[in-house]
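**Q** what follows is a predicted protein model with its sequence.
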Amino acid sequence: MSDFRQFPAPQEEHPGLFGTADRDLEFTEADFDKIRTLIYQRAGIVLASHKREMAYSRLAKRLRLHGMRRFADYLDRLDRRPDSSEWEAFTNALTTNLTSFFREAHHFPLLAEHVKQVSGPVRIWCAAASTGEEPYSIAITLSEALGSRAQQAEVLATDIDTDALNKARQGIYSVDQLEKVSEEYRRRFFLRGSGARAGMAKVRPELAAMVDFQPLNLTASGWAAKGPFDAIFCRNIMIYFDKETQARILERFAPLLKPNGLLFTGHSENFSYLTQSFRLRGQTVYELSR
């Protein structure tokens, strides 16, 4: 028998629907356009046109939870209830949390050298904390660089995704997620799980105490984050905003930094042409313009 089969005939779809043959919920082009509008208004996130499948798969769980069959009904209810707690779930579902310990590793030696020059208590803001790997990496760096002074150091870790923040507060990760963490750091800053927790690791209490996790929307009119900070980490989040939103956020960062403070950004982010407040100091590291 041949290993080849005839291509199946295309299944009929309702005009304006995306792939209804494989879906149990009604999802139209208008629905996707509405999703893109709402998430931009709520969080400043620009959802690209190729994110249709992602939007469907993540939000379909919310519709099923509420017993809904049509995206239009869900989005209409959301739009009519601006104070609904469902907005938090909607935003969390469409937020991407790609992170790891010591990601973009060249930043951490630069941070270490910078904070060694600080005379008072060190304060760092991690503005896209996700599930905690980045702020804990910052806290480890401060512990190494400052020694006993690290007890007075603070890492403010914020994110719009409250589900991610809840995981970050727990500080529990699989051992595989510690791939970029040296054996020495694993022994000093993590507890190894056993029994039902075998294969897991938990951040030690003394390291966790350095990090304060708080929800924050970078596009909101008011921020709970209060300066001055010795450094701000805002890495790999601005790529989800349009240029106008990026420029506005950068201008709001400037007065929150100490005069010699540093702004660390993601490897694919270049803000030299967006603002007069910052100038490039090194590879994806900025300082205030004089």
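**A** It's in. Numbers count the residues shown, from 1 in each chain.
**Q** C-alpha from now on. contacts and neighbour counts both.
**A** Fine.
**Q** tally of neighbours for residue 107?
**A** By other Cα atoms under 10 Å, the residues close to residue 107 number 19.
**Q** neighbours of residue 138, just the number please.
**A** Using other Cα under 10 Å: residue 138 sits among 25 other residues.
**Q** might you report the residue contacts of it?
**A** 108, 155 (Cα atoms under 8 Å, 6 or more residues apart in numbering).
**Q** let's verify it: helix, strand, or coil?
**A** Classification of residue 138 by DSSP: H, G, I helix; E, B strand; the rest coil places it in helix.
**Q** and if you look at residue 38?
**A** Recorded secondary structure, residue 38: helix (three-state DSSP).
**Q** excluding chain neighbours, what is closest to it?
**A** residue 79 (7.9 Å; Cα to Cα, 6 or more residues apart in numbering).
**Q** mind checking what secondary structure the nearest residue to residue 108 once chain neighbours are set aside has?
**A** Among residues not flanking residue 108 along the chain, residue 141 sits closest, at 6.5 Å (Cα to Cα, 6+ apart). Assigned by three-state DSSP, the conformation of residue 141 is helix.
**Q** re earlier: next one: the residue nearest to residue 38 from residue 259, what distance?
**A** 42 Å (Cα to Cα, to the nearest Å).
**Q** measure residue 31 to residue 240 for me?
**A** 20 Å.
**Q** looking at those two, which one has more neighbours?
**A** residue 31 (22 against 18).
**Q** give the buried residues for whichever helix or strand that one is part of.
**A** If you go by DSSP states H and E, residue 31 is part of helix 29-43. Across helix 29-43, burial judged by 16 or more other Cα atoms under 10 Å covers 31, 32, 34, 35, 36, 38, 39, 40, 42, 43.
**Q** list the contacts for the nearest residue to the fifth one once chain neighbours are set aside?
**A** Going back to what we said before, that points to residue 36. For residue 36, ignoring the flanking residues on the chain, the nearest one in space by Cα to Cα, 6+ apart is residue 47 at 5.6 Å. Applying Cα under 8 Å, 6+ apart, we find residue 47 in contact with 36, 39, 40, 240.
**Q** then this one, side by side with the first:
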Amino acid sequence: MFASGALRMEEPGRIDHTAVLSARDFGRLSRFIYDTCGIKMPDVKKTMLEARLQKRLRALGIHSFTDYCDYLFSNEGLEKELVQMLDMVTTNKTDFFREPDHFNYLSHTVLPDWVRKHPGATLAIWSAGCSSGEEPYTLAMVLSEFALNNPGFDFRILATDISTRVLEKAKNAIYQESQVEPVPFELKKKYLLRSKDRSSGMVRIVPELREKVRFRRLNFMDEDFGMREHLDIIFCRNVIIYFDRPTQEKLLQRFHRNMKPGAFIFMGHSETLSGLDVPLVSVYPTVYRRQK
């Protein structure tokens, strides 16, 4: 049941579409979002938040943002609505082979050195904030190509996101042809399947790559990421820009705890670790390494 009080409900599709997010309710929501997932919601984000959450008001048949907040903060809301709300407010922008110099550095510098030092081992890599799957599948392509010239090399990829909505897309591994344009032609032939309905303009990642990627939901604000093993490489690109500096520092310290000595972390080109108290050293533009 809903929280006690006069929660005004209407039939879905018949609510007041002009519901306005007041400064008070925006403050309640922005504080809650920051406390829950570390994302800052400055005042300039108010219009964006209002527009995105209108979808949830319509889906639930809730009349106002005040009532929505009351429901969200109730026991039932925290259980049933929290993930839905976070899906609406998180930004998920990614592409195949985004920031391609990172993949060149991975293939030509990081992997050859790793194979020499860890013969017969399995590389453990984490795509943190994987969105709809373009990054982990790009990694799977790059690592599979490296494996062709390095017999015995194997890898596994963990891909996580806070949004269940984009994780479902990632698991399905189905993309529009326009989305895979950055994939080199030779890799398209190997790793993408065209739909039987050629007019659909859809492709799917081949099963061999899909089997290499394990998806699960993860909130960066969790103290324990639930990792069963320490990692060799982390890709966390264009994610920490949504957090304030204290939250960035805490998050990177948690990453560090889950990295093997000498492990690498790849950040986005708009992100910097400068001024943060984390034991990581720069080895390449926006690529850092855990000190031994």
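**A** Cool, got the structure. These numbers were taken from a predicted model, which means no experiment stands behind them.
**Q** which one of the buried residues of helix 29-43 of the first structure sits closest to residue 197 of the first structure?
**A** For these, the closest approach to residue 197 of the first structure (Cα to Cα) belongs to residue 43, at 35.6 Å.
**Q** which position in the second structure aligns with the closest one?
**A** Superposed on the second structure with TM-score structural alignment, residue 43 of the first structure falls opposite residue 37.
**Q** contact partners for that match?
**A** Here residue 37 of the second structure is in contact with 219, 220, 221 (Cα under 8 Å, 6+ apart).
**Q** just these: which are in helices?
**A** Applying DSSP state H to the contacts of residue 37 of the second structure, no entry is found in helices.
**Q** how about the strands in the second structure?
**A** Taking DSSP state E to define them, one finds strands in the second structure at 122-128, 154-161, 174-176, 192-194, 202-205, 213-217, 231-236, 259-267, 280-284, 287-290.
**Q** for stretch 274-285 of the second structure, buried residues please.
**A** Within stretch 274-285 of the second structure, the residues that count as buried by 16+ other Cα under 10 Å are 278, 280.
**Q** and what of stretch 172-187 of the first structure?
**A** Here stretch 172-187 of the first structure shows 172, 173, 175, 178, 181, 186 as buried, counting by 16+ other Cα under 10 Å.
**Q** next one: stretch 68-81 of the first structure
**A** By 16+ other Cα under 10 Å, the buried positions in stretch 68-81 of the first structure come out as 68, 70, 71, 72, 74, 75, 78.
**Q** likewise for stretch 216-226 of the first structure?
**A** Buried, per 16+ other Cα under 10 Å, within stretch 216-226 of the first structure: 216, 217, 218, 219, 225.
**Q** and what of stretch 92-109 of the second structure?
**A** Using 16+ other Cα under 10 Å as the test for burial, stretch 92-109 of the second structure gives 94, 95, 96, 97, 98, 102, 103, 106, 107.
**Q** same question for stretch 39-55 of the second structure.
**A** Neighbour-count burial for stretch 39-55 of the second structure, counted by 16+ other Cα under 10 Å, picks out 39, 40, 41, 46, 49, 50, 53, 54.
**Q** restricted to helices, list these.
**A** Among the buried residues of stretch 39-55 of the second structure, the subset assigned to helices under DSSP H consists of 46, 49, 50, 53, 54.
**Q** which one of those sits closest to residue 115 of the second structure?
**A** If you rank these by distance to residue 115 of the second structure using Cα to Cα, residue 49 comes first, at 46.2 Å.
**Q** is it true that that closest one touches residue 89?
**A** Yes: counting by Cα atoms under 8 Å, residue 49 of the second structure sits close enough to residue 89 to count as a contact (6.6 Å).
**Q** how close does the residue nearest to residue 108 of the first structure get to residue 115 of the first structure?
**A** From residue 141 of the first structure over to residue 115 of the first structure the distance is 10 Å, taken as Cα to Cα.
**Q** same question for residue 177 of the first structure.
**A** Applying Cα to Cα, the value for residue 177 of the first structure to residue 115 of the first structure is 27 Å.
**Q** neighbours around the residue lying closest to residue 153 of the second structure once chain neighbours are set aside, how many?
**A** Nearest residue to residue 153 of the second structure, sequence neighbours excluded (Cα to Cα, 6+ apart): residue 147, at 5.4 Å. Using other Cα under 10 Å, residue 147 of the second structure has 15 other residues around it.
**Q** so residue 147 of the second structure is in contact with residue 141, correct?
**A** No: if you go by Cα under 8 Å, residue 147 of the second structure and residue 141 don't touch, sitting 9.8 Å apart.
**Q** which residue in the first structure aligns with residue 262 of the second structure?
**A** Alignment note (TM-score structural alignment): residue 262 of the second structure maps to residue 260 of the first structure.
**Q** under the alignment, what does residue 190 of the first structure map to in the second structure?
**A** Residue 190 of the first structure maps onto residue 192 in the second structure, by TM-score structural alignment.
**Q** now its match: how far from residue 39 of the second structure?
**A** 34 Å.
**Q** over to residue 20 of the second structure?
**A** Taking Cα to Cα as the measure, residue 20 of the second structure falls 22 Å from residue 39 of the second structure.
**Q** may I see the contacts of residue 47 of the first structure organised as a markdown table, with distance to residue 250 of the first structure added?
**A** Compiled in a markdown table, the contacts of residue 47 of the first structure are given as follows (distance: Cα to Cα, whole Å):
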| residue | distance to residue 250 of the first structure |
| --- | --- |
| 36 | 23 |
| 39 | 21 |
| 40 | 18 |
| 240 | 14 |
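**Q** so which of the residues you listed is the closest to residue 198 of the first structure?
**A** Closest to residue 198 of the first structure out of those is residue 240 (36.4 Å), distances taken as Cα to Cα.
**Q** what's the counterpart of that closest one in the second structure?
**A** Match for residue 240 of the first structure (TM-score structural alignment): residue 242.
**Q** which residues touch the residue most central in space within the second structure?
**A** Nearest residue to the geometric centre of the second structure (Cα atoms, centre = their mean): residue 129, 1.9 Å. Counting by Cα under 8 Å, 6+ apart, residue 129 of the second structure touches 159, 160, 161, 162, 236, 237, 239.
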